[in-house]
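Asker: Sharing a model that was predicted from the sequence below.
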Amino acid sequence: MIRRFGAPPHKNQTYRARPGAYALLPHDGQLLLTCQLQPEPDLQLPGGGIDPGESPLPALHREVLEETGWKIAAPKRLGTFRRFVFMPEYDLWAEKICHIYTARPVMPLCDPLEPHHETVWLPLADAAAVLGNAGDRYFARVLAGLA
C-alpha cells in the first residue's frame, strides 16, 4: 500500500493517475529546490510527470533539468507516496503517485527551462519545514534524519 499525504479523495470526484518522479538534491547541507511561482509561489522538490512510454529515471533527469537547470547523477529510490489534488495548470483532478529519489546535483547547465520556476537552495532542515506539500516535507525529514 502506498502512503497517502494530504486531503483524502473527494467521494464523487474522478481522479486520473499521474505518476511522477521527484528528487531530493542535497549538497553541502543545503537542498536544491524549485519554486513554482504561479498560480502562487510553492516550494517543491524538483520533478514532475512521467510521460507515456517514459521510465522514471529519464523523467527524473528531464524534469530536474526543466525545473532547475541542473544536471544530476547517481539517483537512488527513497520511496513513494500519493496525494489527491486538483492541478489547475492542466484542469485535472489527479491522483499523483510520487516516486521520490535522492540524487547528486552535478552542475548547473542553464536557467530553469520551465516557465514560472526558479531555483532555490535552502538548508536541509529548513526545506523539511517549508516545502509545499506534506509528502515532500516527510521525505526531506527522512533525508535529514528527522523522521
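Answerer: Done, it's in.

Asker: can we go C-alpha only for contacts and neighbour counts from here?
Answerer: Noted.

Asker: ok, how many other residues are close to Leu131?
Answerer: Leu131 has 20 neighbouring residues, counting by other CA atoms under 10 Å.

Asker: which residues touch it?
Answerer: The contact partners of Leu131, taken as CA atoms under 8 Å, 6 or more residues apart in numbering, are Asp42, Leu43, Gln44, Leu45, Arg137.

Asker: All the helices of the protein, residue numbers only.
Answerer: Using DSSP state H, the helices of the chain run over 56-68, 124-130, 134-144.

Asker: Structure two is appended below for comparative analysis:
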Amino acid sequence: MIRRFGDAPDPARRYIRRPGVYAILLREGQILVTHQADPVPEIQLPGGGIDKGEHPIPALHREVIEETGWRIAVQRRLWAFRRFTYMPEYDLWAEKLCTVYLARPVQRLGPPTEPGHTAMWLPAASAIAALGNPGDRAMLTRLLGGAP
C-alpha cells in the first residue's frame, strides 16, 4: 500500500489518477527546490506529471530541466506516496501518485524554462520547513534520517 499524505479523498468526488516523478537534489548540504508562483505560490521538489507514453526517468529529467534549469544524474528510486488535491491549472481533482528519486545535480543549463518557476538552493533543514506539501516534507525528512 502506498502511504497517503494530506487530505483524505472525498468519497463524493471523482479523482483522476496522475502519476508523477520528483527529485531530491542534494549538493553540499543544500537541496535544489523550485518555487512555483502560480496558481498558488509554493516551494516544491522539482518534478511533475508523466506524459502519456513517457517513461518515468525521461519524465524526471524533462521536469527537472523545465523547473530548475539543471541537468541531473538519477541515483535511485527512494519512495512513493499519494495525495488527493485539486489542480486548478488543469481544473481537475487528482489522485497524485508521486514517485521520489534521489538525484545529483550535474550541470546548470540556464534558468527554468517553465514559466512561473524559480530554482532555489536551500539548506536541508530550511528546505524541509519550506516545502509546501506534507508528502515532499516527509520524503526529505526520511532521506535525511528523521521519521516521516
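Answerer: Nice, I can see it. Computed from a predicted model, the values in this text were never measured in an experiment.

Asker: quick one: TM-score?
Answerer: Here the TM-score for the pair of chains, by TM-score structural alignment, normalised by the length of structure 1, is 0.98; 147 aligned residues with a CA RMSD of 0.8 Å.

Asker: Restricted to strands, list the contacts of Leu131 of structure 1.
Answerer: Members of the contacts of Leu131 of structure 1 lying in strands (criterion: DSSP state E): Asp42, Leu43, Gln44.

Asker: which stretch among the helices of structure 1 comes nearest Phe86 of structure 1?
Answerer: When the helices of structure 1 are compared by CA to CA, helix 134-144 sits nearest Phe86 of structure 1, at 15.6 Å.

Asker: Pull the number of nearby residues for Glu89 of structure 1.
Answerer: 8.

Asker: Sorry, wrong one. I was asking about Phe139 of structure 1.
Answerer: Phe139 of structure 1: 24 neighbours (other CA under 10 Å).

Asker: how much space is there between Asp126 of structure 1 and Phe81 of structure 1?
Answerer: 21 Å (CA to CA, to the nearest Å).

Asker: With neighbour count and distance to Val120 of structure 1 as new columns, can the ones in strands among the contacts of Leu131 of structure 1 be given to me in CSV?
Answerer: As requested, these are exported to CSV (neighbours: other CA atoms under 10 Å; distance: CA to CA, whole Å):
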residue, neighbour count, distance to Val120 of structure 1
Asp42, 16, 11
Leu43, 21, 8
Gln44, 23, 10
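
Asker: between Asp126 and Phe81 of structure 1, which one's more packed in?
Answerer: Phe81 (18 against 15).

Asker: Next up, the contacts around that one.
Answerer: If you count contacts by CA under 8 Å, 6+ apart, then Phe81 of structure 1 has Ile2, Arg3, Arg4, Phe5, Ile97, Cys98, His99, Ile100, Gly135 around it.

Asker: One more pass at 10 Å, please.
Answerer: 1-5, 96-100, 135-136, 138-139 (CA atoms under 10 Å, 6 or more residues apart in numbering).

Asker: For ChimeraX, what selects the buried ones among those residues?
Answerer: Selecting only the buried entries of the contacts of Phe81 of structure 1 in ChimeraX, with 16 or more other CA atoms under 10 Å as the criterion:
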select :4,96,97,98,99,100,135,136,138,139
